[in-house]
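Q: Structural data only, the sequence is not supplied:
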């Protein structure tokens, strides 16, 4: 089944429904009939893009997000919306700014794209979590990456338990995000799409520039570092 994003605009009650593919499903095609000029591969092509513009005319990620950009191009990011995300297993609902809803949607669409770099995010799309916080993004990114290393180990391949590859991947993703932002900038009259991409960029940069400090902040959530004897003394005023 596909994943449905339903945007209900609080100000006037209008709705906009967008369907996209879950990671394990056949891709839901929303490829535009008339691709925009900014979808050409040579237009603000990523500096780390491995695709050959003499063989491929259009950027795969740009083609995928063009319908979304066109749907929301005139709307400011602070527009209040009720966003419902409907998957085959559960539903999510949140009243928020348009920017946050679009960040989740565009992140899912780009992770499912045929871009050789973005496709590394496909396992994240498999466990898609709308409206994820930065902490949740870190946990899911690291957890997904480590699971991949476990499979590598079982297949007798080199496993990266130090997360060096995860940091490198997110540096690559930042270059992609910057180029996609430049593409979308030429198509937008409002700022919702741009803010969505910027917030997605911020999540990626938190992995590439400050992963260690982010993980230190989360350590207490995963390890019980309390001393049970001292805790007993504090609670009872006496030694056990």
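A: Here it is on my side, so go on. What you see is a predicted model, and the numbers here were worked out from it, not measured in a lab.
Q: hey, let's count contacts and neighbours off CA atoms from now on
A: Fine.
Q: Now for the nearest residue to residue 119 once chain neighbours are set aside, how many residues are close by?
A: Using CA to CA, 6 or more residues apart in numbering and skipping the chain neighbours, the partner closest in space to residue 119 is residue 111 (5.5 Å). For residue 111, the neighbour count with other CA atoms under 10 Å is 23.
Q: what's the answer for residue 183, then?
A: 21.
Q: Any buried residues in the helix or strand that contains it, and which?
A: Using DSSP states H and E, residue 183 sits within helix 164-185. For helix 164-185, burial by neighbour count (16 or more other CA atoms under 10 Å) applies to 166-167, 169-185.
Q: pretty sure the residue nearest to residue 119 is in contact with residue 127, am I right?
A: No. Look at residue 111 against residue 127 with CA atoms under 8 Å: they stay out of range, at 11.4 Å.
Q: What is the neighbour count of the closest residue to residue 140 other than its chain neighbours?
A: Nearest non-adjacent residue to residue 140, counting by CA to CA, 6+ apart: residue 124, 7.2 Å away. Neighbourhood size, residue 124 [other CA under 10 Å]: 21.
Q: for comparison:
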């Protein structure tokens, strides 16, 4: 990723076009946001034990997702995993405590990646891309309850 995009500064505007099997997504954005979305997918499928949770999210990757979309997907996939664990008689966490730990661990991973990218890059675009990803390691643990409450109106709880 760095080899091909390290000539561009993070704030440069670009048009990103992601062609997937079932859809094409196009967005005018910055280099750092485009790289961040791509790096999120690469990191999720890297095989690192600390990123294992994100592998299921990679299957339904939403390129260039915003904060609300990302938190919705993370909580949904986490709760789906809890459903499968429950069906197999294994301990579950419907209080999302382990999800918060996953994001705390991701902060450590992101900071290590940022240091390596800083050493390998000429521009700030890759490092800033990781910093954008890392924002979720702060936002999700602090506001998961608030975000989930924002989604409550979408569900009919009377049936």
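A: Nice, I can see it. In this text the structure is predicted, and so the values were computed from the model without any measurement.
Q: where's the residue most central in space within the second structure relative to residue 93 of the second structure, distance?
A: Centroid-nearest residue in the second structure, with CA atoms, centre = their mean: residue 40, separated by 5.6 Å. Per CA to CA, to the nearest Å, residue 40 of the second structure is found 25 Å from residue 93 of the second structure.
Q: Quick one: map the residue nearest to residue 140 of the first structure onto the second structure.
A: Using TM-score structural alignment, the partner of residue 124 of the first structure in the second structure is residue 57.
Q: what about that match, which helix or strand?
A: helix 52-59.
Q: related to what we said a few turns ago, how near is the match of residue 124 of the first structure to residue 63 of the second structure?
A: Taking CA to CA as the measure, residue 57 of the second structure falls 11 Å from residue 63 of the second structure.
Q: same check, this time on residue 28 of the second structure
A: Taken as CA to CA, the span from residue 28 of the second structure to residue 63 of the second structure is 13 Å.
Q: more crowded one of the two?
A: A side-by-side neighbour count of residue 28 of the second structure and residue 63, using other CA under 10 Å, places residue 63 first with 24 against 12.
Q: Quick one: map residue 123 of the second structure onto the first structure.
A: With TM-score structural alignment as the criterion, residue 123 of the second structure pairs with residue 190.
Q: Where in the second structure does stretch 201-216 of the first structure fall?
A: The aligned range for stretch 201-216 of the first structure is 134-149, by TM-score structural alignment.
Q: Now that stretch: buried residues?
A: Result for stretch 134-149 of the second structure [16+ other CA under 10 Å]: buried residues 134, 136-137, 140-141, 144, 147.
Q: mind listing what's buried in stretch 48-67 of the second structure?
A: Those would be 50-51, 53-55, 57-58, 61-64, for stretch 48-67 of the second structure by 16+ other CA under 10 Å.
Q: Please apply the same query to stretch 12-21 of the second structure.
A: So, applying 16+ other CA under 10 Å, buried residues of stretch 12-21 of the second structure: residue 16.
Q: quick one: contacts of it?
A: With CA atoms under 8 Å, 6 or more residues apart in numbering as the test, stretch 12-21 of the second structure has contacts from 24-31, 34, 63.
Q: tell me, that stretch lands on which residues of the first structure?
A: With TM-score structural alignment as the criterion, stretch 12-21 of the second structure aligns to 79-88.
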